[in-house]
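Trainee: Sequence plus the predicted model coming up.
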Amino acid sequence: MIDVYSWATPNGHKVHIMLEETGLEYRVHAIDIGAGDQFKAEFLAISPNNKIPAIVDADGPGGKPISLFESGAILLYLAEKTGKFLPADPVARYSTLQWLMFQMGGIGPMLGQTHHFRVYAPEKIEYAINRYTNEAKRLYGVMDTQLSKTRYLAGDDYTIADIAAFPWTRSWQNQGIELSEFPNVKRWHEAIAARPAVVRGVEVLSSARRPLMDDKAREMLFGATQYAKH
C-alpha cells in the first residue's frame, strides 16, 4: 500500500495519474496547502521542503518502507517499481528523462510563475505578467515542435514525461495560451485527457479544493509563513 500526501494541483495530479495508470494500490491523505497542512511536523517529516506531493511506500526496496518527496523523483520511483512508462532501452530512457527534466526545470516553475502573476498576485505587475506569459508561449512552442515529430514528448510511447507535463497544460487559459495556436500540443493534450486513468487521476481530491483564495490561503502560500523556519 502506498500512502499519498497530496492536494489537487498539477504536481499532485502527476502522482495521482501515475498511480492510476500503474494500478498500484494507494490511499490519499489530503494536505490542504491553503490551510497550512504542509507546515505540520508529521508532513515535514516526509517532505522537508513543505511541498506536495509526497509518498510513503510500505513495500519499498527490499520490502522496507520508503518515503519520497518531489514529484519527479516519485514518478521515477513508481516507474521503476512497476516497470511502466520508463523505457528500458537506453536511448529511449534518456529521451524520457530529458523531457521529464524539461518539465521539472521549465514547465513547472515557469508556468507556476505565470499562474501567480496572472491570477494570484494582489498587484498586477505588467512586466512580470508579460515576462512569464511570453515564457509560457515559448515553452508551448518547444513542445509543439517536438510533438510535430513524435506522438508523445519522448517518442512514440506514452511515458512519465507526458504524465509530468500534462497536468500543467490543463490550465492553459490561465497562462495566456490559446491552445489552437499549438496544434500538436492540442492533439497530444486531448489524447492524454481522454485516457481513463488520467480522467480518474485528475479527480483525486478535486472536490476538496476551494475555487477561491481567501486571506489565510494567500498567507499560507505566499506570505511570511512560507519562509519561516519550521
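Mentor: Right, received. Where do you want to start? Residues are numbered from 1 along each chain as shown.
Trainee: C-alpha from now on. contacts and neighbour counts both.
Mentor: OK.
Trainee: Could you pull out the helices in this structure for me?
Mentor: According to DSSP state H, the chain carries its helices in the segments 10-22, 41-44, 71-82, 90-102, 108-115, 126-147, 160-169, 183-193, 196-203, 215-222.
Trainee: now for the longest one, which elements pack on it?
Mentor: The elements that helix 126-147 packs onto, with contact taken as 3 or more CA pairs under 8 Å, 6 or more residues apart in numbering; DSSP states H and E, are helix 108-115, helix 183-193.
Trainee: Indicate which one of those is closest to Tyr5.
Mentor: The closest of the helices and strands packed on helix 126-147 to Tyr5 is helix 108-115. By CA to CA, the value is 19.1 Å.
Trainee: Pull the residues that contact that closest one.
Mentor: Here helix 108-115 makes contact (CA atoms under 8 Å, 6 or more residues apart in numbering) with Ile129, Tyr132, Thr133, Glu135, Ala136, Ala165, Trp168, Asn174, Gln175.
Trainee: again, 7 Å this time
Mentor: With CA atoms under 7 Å, 6 or more residues apart in numbering as the test, helix 108-115 has contacts from Ile129, Tyr132, Thr133, Ala136, Trp168, Asn174, Gln175.
Trainee: hold the first one in mind and look at this next one:
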Amino acid sequence: MADPTYTPPKVWTHDAENGGRFASINRPTAGAREDKDLPVGEHDFQLYSLATPNGVKATVMFEELLEAGFSDAEYDAWTVNIGDGVQFTSGFVDLNPNSKIPTMLDRSGDEPVRVFESGAILMHLAEKFGAFLPTDHTRAEVLSWLFWQVGSAPFIGGGFGHFYAYAPEKYEYPINRYAMETKRLFDVADQRLARSQYLGGDEYTIADIATFPWLAPFVTGGIYNDAKTFLSIDEYEHVGRWAREILDRPAVRRGRIVNKAWGEEDEQLLERHSAADFEGKKI
C-alpha cells in the first residue's frame, strides 16, 4: 500500500513501478517507440480505434452516416489494442502525435487529411457529409453540448473511473471528489433532457453521439464495476430515457461492437470493412 501521508518531492520523477493497470504503457514522454506502419484498407476513411467510450463515438458516427444513406462514408476500422502499445508505433504517431484513440485518415480529397481527437472526428464528418450538425441557430447549442462532453470526459474516465475501478489503491478523497463531479455532470444532462428530447434540442446530433458512449454504460451498468449502484444512476430518469432511445438505433447497435476486443465473441468485431462483417454478430 502507498503511504497515505505521501509528501510530493520537490521535483517529480517517473517511477515505472507505479501506475497500476496502465503502468506498462504510461510514460511522461510523447513520440513513437517502435517503427511500424499501420494497416490500410480500400476505403477513403481509415479508422484506428478501440471500442472505449471515445472510440465508440467514431464508429457510431460512421454507422449513422451509412444508415442515413451516405454510401461514401464506407470505412475500414482497425483495432488498436492500447494495452499492447500499438498507439506508440510510428504509423499511429504520424496520424496522432498524442497517441490516443480514435484517430482517422481521410483520403477522400486531393490530399490525405489526418484527424485526431474524437470531437474533431465527429465535426469533420458532420461537416463533410452535412449531417448530424445543424446549420441554423441551433448549431451553437449543439456545439456547446459537444464541447461540454469533451471537457467533462476526463472527470468521468481519468477521474472517477480511474480512482474507483483501476487505481492500485482505494483512497476516499479522490473517489469522493470525482464521484461528486460525475453525479453533477449527470444532473446537468438530466436537467437538459427533461426539457428536450436530445441534448441539442429536437434533433439527434453529434452532441448525442459524443455523449452517449460515456453516459449510457452507467445506465446499463456496463462500466466501472458497480458504478451504477454506487452513483445511484437510476435517479437520472431523463438520462435513462435518452440512453435507452439511442440504444435502440440500429447504427448505434452496430457501432458499439466495432473494434471491441472483449466480452462475448458474437459481440466483437475487431475489424470492420463492409456491412457484411456484421453477419452473425449480436447487434
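Mentor: Perfect, I can see it now. From a predicted model like this one, the values you see are computed outputs, not experimental measurements.
Trainee: Out of the helices of structure 1, the one nearest Asp57 of structure 1 is which?
Mentor: Among the helices of structure 1, helix 71-82 comes nearest to Asp57 of structure 1, with 9.8 Å by CA to CA.
Trainee: and the gap between the residue positioned nearest the centre of structure 2 and Gln191 of structure 2?
Mentor: Geometric centre of structure 2, nearest residue: Asn54, 0.9 Å, by CA atoms, centre = their mean. Asn54 of structure 2 sits 23 Å away from Gln191 of structure 2, going by CA to CA, to the nearest Å.
Trainee: now swap in Gly200 of structure 2 and tell me
Mentor: Distance of Gly200 of structure 2 to Gln191 of structure 2, given as CA to CA: 13 Å.
Trainee: Compare those two and say which one has the larger neighbour count.
Mentor: Under the neighbour definition other CA atoms under 10 Å, Gly200 of structure 2 and Gln191 were set side by side, and Gly200 has more, 25 against 15.
Trainee: The more buried one: what's its closest spatial neighbour, skipping adjacent residues?
Mentor: Val142 (4.5 Å; CA to CA, 6 or more residues apart in numbering).
Trainee: aligned partner of the one you found in structure 1?
Mentor: In structure 1, the residue matched to Val142 of structure 2 (TM-score structural alignment) is Thr96.
Trainee: Am I right that that match is in contact with Ala161?
Mentor: Yes - using CA atoms under 7 Å, Thr96 of structure 1 is in contact with Ala161, at 5.8 Å.
Trainee: Can you check which residues contact both of these two?
Mentor: Shared contacts of Thr96 of structure 1 and Ala161 (CA under 7 Å, 6+ apart): Ala154.
Trainee: How about the alignment partner in structure 1 of Tyr171 of structure 2: what's its closest non-neighbour residue?
Mentor: Taking TM-score structural alignment, the alignment pairs Tyr171 of structure 2 with Ile125 from structure 1. Spatial nearest neighbour of Ile125 of structure 1, chain neighbours left out: Phe117 (7.2 Å); criterion: CA to CA, 6+ apart.
Trainee: residues contacting Val4 of structure 1?
Mentor: Val4 of structure 1 sits next to Tyr26, Arg27, Val28, His29, Ala54, Ile55, Val56 when contact means CA under 7 Å, 6+ apart.
Trainee: what about the fourth one, distance to Phe43 of structure 1?
Mentor: Going back to what we said before, that points to His29 of structure 1. Computed as CA to CA, the His29 of structure 1 to Phe43 of structure 1 distance reads 10 Å.
Trainee: before we move on, what about the fifth one?
Mentor: Using CA to CA, one gets 9 Å for the distance from Ala54 of structure 1 to Phe43 of structure 1.
Trainee: more neighbours, those two?
Mentor: Taking other CA under 10 Å, Ala54 of structure 1 and Phe43 do not tie; Ala54 has more neighbours (26 against 18).
Trainee: Give the aligned equivalent of that one in structure 2.
Mentor: Alignment note (TM-score structural alignment): Ala54 of structure 1 maps to Thr103 of structure 2.
Trainee: check contacts around that match.
Mentor: Counted by CA under 7 Å, 6+ apart, Thr103 of structure 2 has contacts Leu47, Tyr48, Ser49, Leu95, Asn96, Val115, Phe116, Glu117.
Trainee: If we use 6 Å, what do you get?
Mentor: Tyr48, Val115, Phe116 (CA atoms under 6 Å, 6 or more residues apart in numbering).
Trainee: Tell me how many other residues crowd the first one.
Mentor: Other residues lying near Tyr48 of structure 2 total 29 when counted by other CA under 10 Å.
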